[in-house]
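Asker: Below: sequence and its predicted model.
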Amino acid sequence: MIPVQGFDGRKVMVLGLGRSGLATARALRAGGAEALCWDDGAAGRAAAEAEGFALHDPMAPGAFDAVAALITSPGIPHLYPAPHRAIAAAWAAGVPVDNDVGLFFRSLGLAGWDGLDEPPRVVAVTGSNGKSTTSALIAHILRTAGRSVQLAGNIGRGVLDIDPPESGGVVVLELSSYQIELARALTPDIAVFTNLSPDHLDRHGGMGGYFAAKRRLFSEGGPDRAVVGVDEIEGQYMANQLAEGPGDARVIRVSARKLEGPGWDLVTRKGWLAEMRKAKQVAAIDLRAVRGLPGAHNHQNAACAYGACRALGLAPKEIEAAFHSFEGLPHRSQRVAEIGGVSYVNDSKATNVDAAVKALGAFTRIRWICGGLEKEGGLAALAPAAGEVVKAYVIGREAAAFALKLGAIPHEICGDMATAVARAAAEAQPGDTVLLAPAAASFDQYDSFEHRGRDFMEQVGKLRG
């Protein structure tokens, strides 16, 4: 646990008592603060009471008297589409609002580091797609190289729930826009931006607000080094803002296109990763044989992880060796089975169109299981990427409406996962890939994308008889 510093003997309110909220309350208590807890759900309040925390209704009269800060969970809106009433009440009372990520950066380096031979480092990863794989891959590479590493944030443990890092240890954080946008302290040593595509637009008031939330990790924290995907205009803008000149090696640019200039660039083309310094190639890795990182989108993830690890001092050969032992993450281009010459791949995490487009580009002869709760922006971008789709099998409560937007893509309305897997398996030929890449959220039929992915895997398991 990282004890929260700066609130010893003071009252701090914690709003939202899920995984990160309870971890925050524990860390506040460990740092000498009095944590006052509240959740709109009875189960969350009961969990806090079971651990001996006092409940404190933020809407009660005088609720913010003598309260030093309000710490809110990332899922609770504070601006768009409308602030939670407790956050609005904190504003009215003049009480600062923060989150666990802000407390983490505020507290991490304040105690005990003067006795370490080598200060720990923090790598923070954000972006629309690929940040989980990139974060996990960075941690895997470091661990394989013998480095002390912890993975936390939007993946793994809560940021305040990790152990105090050892001398020379590395903390790898996956951070969502929700976690970044409210944090009052953001000071990673290395920050990674994978890419940007429309997502969470209602929460951020549009694409500009969404990008602004992501950008705070770089503009507020001033990382020593930034790894930036520049295949979208937002990444190009941010890389330019961060660099002091054309050869500024503090910014490592990542692209699937050839880059010009004297800086530090990582280019992924035709299955190869090339490291360029001052317009000269200094290392190259063949990614086509890396089974855990299939497709161009995973090659971008590999390049981002490579850049972060090179910035930490690892050699190209160390990184390349670790690539080959990386098995990937569940629900992200996860190879589930091969039955009768047909591959079954679970990419349930492809919850938006951009992620689905990248998944479709990683395989050939695809039997595509798609559908669910459609997000803003429509499905028009899917059609150009569907050249390898033999047929789509559409699931979801609004499967018929979703299917209408697939245009000329051959499709069948299946409704549920069991029907979709059975129909795809019945029609698949050896060499085909049955790919779950929904291009939609899961909440019309499932609790989460993980739940949806597990259902796919269970249905595939039944095919073995």
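Answerer: Ah, there it is.

Asker: contacts and neighbour counts: CA atoms only from here.
Answerer: Noted.

Asker: Show me which helix runs longest in the chain.
Answerer: If you go by DSSP state H, the chain has its longest helix at helix 295-311.

Asker: Any buried residues in it, and which?
Answerer: By neighbour count, and taking 16 or more other C-alpha atoms under 10 Å as the criterion, the buried residues in helix 295-311 are 295-309, 311.

Asker: Likewise for stretch 447-463?
Answerer: Residues of stretch 447-463 classed as buried: 449-457, 459-460 (neighbour count, 16+ other C-alpha under 10 Å).

Asker: Could you do stretch 326-340 as well?
Answerer: Judged by neighbour count (16+ other C-alpha under 10 Å), stretch 326-340 contains these buried residues: 326, 328-338.

Asker: What's the local residue count around Pro61?
Answerer: In terms of burial, Pro61 registers 8 neighbours under the definition other C-alpha atoms under 10 Å.

Asker: Does Ala63 fall in a helix, a strand, or a coil region?
Answerer: Recorded secondary structure, Ala63: coil (DSSP: H, G, I helix; E, B strand; the rest coil).

Asker: Spit out the contact partners of it.
Answerer: Contact analysis of Ala63 by C-alpha atoms under 8 Å, 6 or more residues apart in numbering lists 56-57.

Asker: do you know how far it is from Ala359?
Answerer: Distance of Ala63 to Ala359, computed by C-alpha to C-alpha, to the nearest Å: 49 Å.

Asker: Same check on Asn301?
Answerer: Separation of Asn301 from Ala359 (C-alpha to C-alpha): 13 Å.

Asker: Wait, a strand at Ile252?
Answerer: Yes. Assessed by three-state DSSP, Ile252 belongs to a strand.

Asker: Can you tell me, leaving aside adjacent residues, what's nearest to it?
Answerer: Here the nearest residue to Ile252 in space, its sequence neighbours aside, is Val227; by C-alpha to C-alpha, 6 or more residues apart in numbering that works out to 4.7 Å.

Asker: adding another structure so you can compare the two:
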Amino acid sequence: MIQVCGFDGACVAVLGLGRSGLSAARSLRAGGAEVWAWDDNADARERATAEGFTVRDLSAPGALDQVAMLVVSPGIPHLYPAPNPIIAAAWAAGVPVDNDIGLFFRSLATRDWDRFDSLPRVIAVTGSNGKSTTAALIAHVIGVSGRAVQLAGNIGRGVLDIDPPGDGAVVVLELSSYQTELARALTPDIAVLTNLSPDHLDRHGGQGGYFAAKRRLFAEGGPDRAIIGVDEDEGRFLANQMAESPADDRLIRISAAGKLAGPGWSVFARKGFLSEWRKGRQVASIDLRPIAALPGAHNHQNACAAYAAARCLGIAPKQIEAAFNGFRGLPHRSQLVAERDGVRFVNDSKATNAASAAMALAAFPRVRWICGGLEKQGGLAPIRPHLGHVAKAYVIGREAASFALHLRDVPHEVCTTMAVAVARASAEAQPGEVVLLAPAAASFDQYDNFEARGADFIAEVERAGRA
């Protein structure tokens, strides 16, 4: 556990008692703070009471009068589409608002670090798509290289639940826009932006607000190294802002769209080969095509980001290549779950927006595509260039019929449920094709989360194999 410092003897309120909220409450208490906890959900309040926290209705008049800080869980909106009333009350009372990420960065370094030969490092990864795979791949490479590493944040453990890092250890964080937009301290040693595509637009008041939330990771603390995907205008803009000159090697530009030029430091993937260039010369190359856990251009972009982060830590290209070949991937992200009679079944339930689903479709030449769910703003425009890969779409979700209207002349079938979609796709798939779950939509119309949706897909694939 990371003990939160700076609040010994002070009262700190925690709003939202899910994983990050309870973790923050425990770390605050361990650091000497008096914690007042609140959640609209009665079961969450009971869990907090069972752990000995004082549960207090923070919406009551004067509830924040004695509070030094309000700590908010990431799922609670603080500005768009409308501020949570308790957060608005904190503004009115002049109470600072933070989240567990801000508490982590303000509390990570301790006096024990004075004894270390090599200071711990923090690598923070954000972006619209691929950040989980990128963060996990970075942690995998670091671990294979022999260094102590912990993976946390939006993946794995909560940031305040990790062990205090030791001499030379590395902490890899995956951070969502919900986490970066509010944290009062953001000081990673290495910051990574994989890419940017429209997502969570209602929460951020549009694409500009969404980009601003991501940009804070680079602007608030000024990382020693910035690794930025430059395949979109926002990434090119941010990279330009971070560099002091064309040859500034504190910036590493990454791309999966083609060769990058210039005298600076760049890592790009083209035709399945990753290349590292510095000062106008190629210094290393990796053939990504045989790596089963990293299929397609989107995963090659993830590999570029992970490679760049590992190089910032001084890990040699050959070591990185060997680690890549041992990477097994993450569940629900380009996950190969079965192969029968020449047909592969791939679970990419994490493809919850059109841009990520487009990348998944682009990775395979002929696809039986299971799609649909709770639609997001922006429509399916990013997918249209890749619909030629689709032999047929099988649409799920409570509003499957309306989702299917977006497919126009693509052969499709309204299936509504996962069971029907998998059964129909399995029966019709031909050797060489891929049955791909890449929904291009959120899961909440039928499932608690994308993990539950992916698990259902896997179960139905197994059932179809027994039929």
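Answerer: Right, received. Where do you want to start? The structure displayed is predicted, hence computed values, not measured ones.

Asker: What does the TM-score come to for these two?
Answerer: A TM-score of 0.99 describes the superposed chains when it is computed by TM-score structural alignment, normalised by the length of structure 1; 465 aligned residues with a C-alpha RMSD of 0.7 Å.

Asker: circling back: tell me how many other residues crowd the residue nearest to Ile252 of structure 1.
Answerer: Neighbour tally, Val227 of structure 1, other C-alpha under 10 Å: 29.

Asker: show me what contacts it?
Answerer: Taking C-alpha under 8 Å, 6+ apart as the contact definition, Val227 of structure 1 lies against 190-193, 251-254, 304, 307-308.

Asker: Now it: which helix or strand?
Answerer: Remark: Val227 of structure 1 resides in strand 225-229, with elements defined by DSSP states H and E.

Asker: Check which helices and strands the following helix or strand past that strand is in contact with.
Answerer: Secondary structure here is assigned by DSSP H and E; on that basis, the next helix or strand after strand 225-229 of structure 1 toward the C-terminus is helix 233-242. Taking 3 or more C-alpha pairs under 8 Å, 6 or more residues apart in numbering; DSSP states H and E as contact, the helices and strands that helix 233-242 of structure 1 lies on are strand 225-229, strand 251-255.

Asker: Arg184 of structure 1: which of these is closest?
Answerer: Arg184 of structure 1 lies closest, by C-alpha to C-alpha, to one member of these: strand 225-229, at 19.7 Å.

Asker: Going along the chain, name the helices of the stretch 51-200 of structure 2.
Answerer: According to DSSP state H, counting those that start in this stretch, the stretch 51-200 of structure 2 carries its helices in the segments 85-93, 100-107, 131-144, 177-180.

Asker: Please enumerate the strands of the stretch 301-450 of structure 2.
Answerer: According to DSSP state E, counting those that start in this stretch, the stretch 301-450 of structure 2 carries its strands in the segments 335-340, 343-347, 367-371, 390-396, 412-416, 434-437.

Asker: Out of those, which is closest to Gly166 of structure 2?
Answerer: Proximity of these to Gly166 of structure 2 was assessed by C-alpha to C-alpha; the nearest stretch is strand 335-340, lying at 33.2 Å.

Asker: So what touches that closest one?
Answerer: Taking contacts as C-alpha under 8 Å, 6+ apart, the residues outside strand 335-340 of structure 2 that touch it are 293, 329, 344-348, 458, 461, 465.

Asker: go again using 6 Å as the cut-off
Answerer: Applying C-alpha atoms under 6 Å, 6 or more residues apart in numbering, the set of residues contacting strand 335-340 of structure 2 from outside is 344-347.

Asker: Okay, angle between it and strand 343-347 too, please.
Answerer: Regarding strand 335-340 of structure 2 and strand 343-347, their directions subtend 160 degrees when assessed with axes from the mean of the first three to the mean of the last three C-alpha atoms, to 10 degrees.

Asker: Strand 335-340 of structure 2 corresponds to what range in structure 1?
Answerer: Mapped onto structure 1 using TM-score structural alignment, strand 335-340 of structure 2 covers residues 334-339.

Asker: Stretch 67-86 of structure 2 too?
Answerer: Alignment note (TM-score structural alignment): stretch 67-86 of structure 2 is matched to residues 67-86 of structure 1.

Asker: Next, the distance between the ends of that stretch.
Answerer: For stretch 67-86 of structure 1, the separation between the terminal residues is 13 Å (C-alpha to C-alpha).

Asker: Flag every buried residue along that stretch.
Answerer: Within stretch 67-86 of structure 1, the residues that qualify as buried by neighbour count (16+ other C-alpha under 10 Å) are 67-74, 77-78, 86.

Asker: One more: stretch 241-253 of structure 1?
Answerer: Of the residues in stretch 241-253 of structure 1, those with enough neighbours to count as buried (16+ other C-alpha under 10 Å) are 242-243, 249-253.

Asker: before we move on, what about stretch 155-171 of structure 2?
Answerer: Buried residues in stretch 155-171 of structure 2, counted by 16+ other C-alpha under 10 Å: 155, 157-162, 164-167, 169-171.

Asker: Could you identify the most distant pair in those residues?
Answerer: Greatest spatial distance in the buried residues of stretch 155-171 of structure 2: Ile155 and Asp167, 23.5 Å, computed using C-alpha to C-alpha.

Asker: which residue packs closest to Asp65 of structure 2, ignoring adjacent ones?
Answerer: Across the structure, with C-alpha to C-alpha, 6+ apart as the measure, the residue nearest Asp65 of structure 2 apart from its sequence neighbours is Ala93 (7.3 Å).

Asker: err, Glu320 of structure 1, not the other one
Answerer: Of all residues not flanking Glu320 of structure 1 in the chain, Ile285 sits nearest, at 6.7 Å (C-alpha to C-alpha, 6+ apart).
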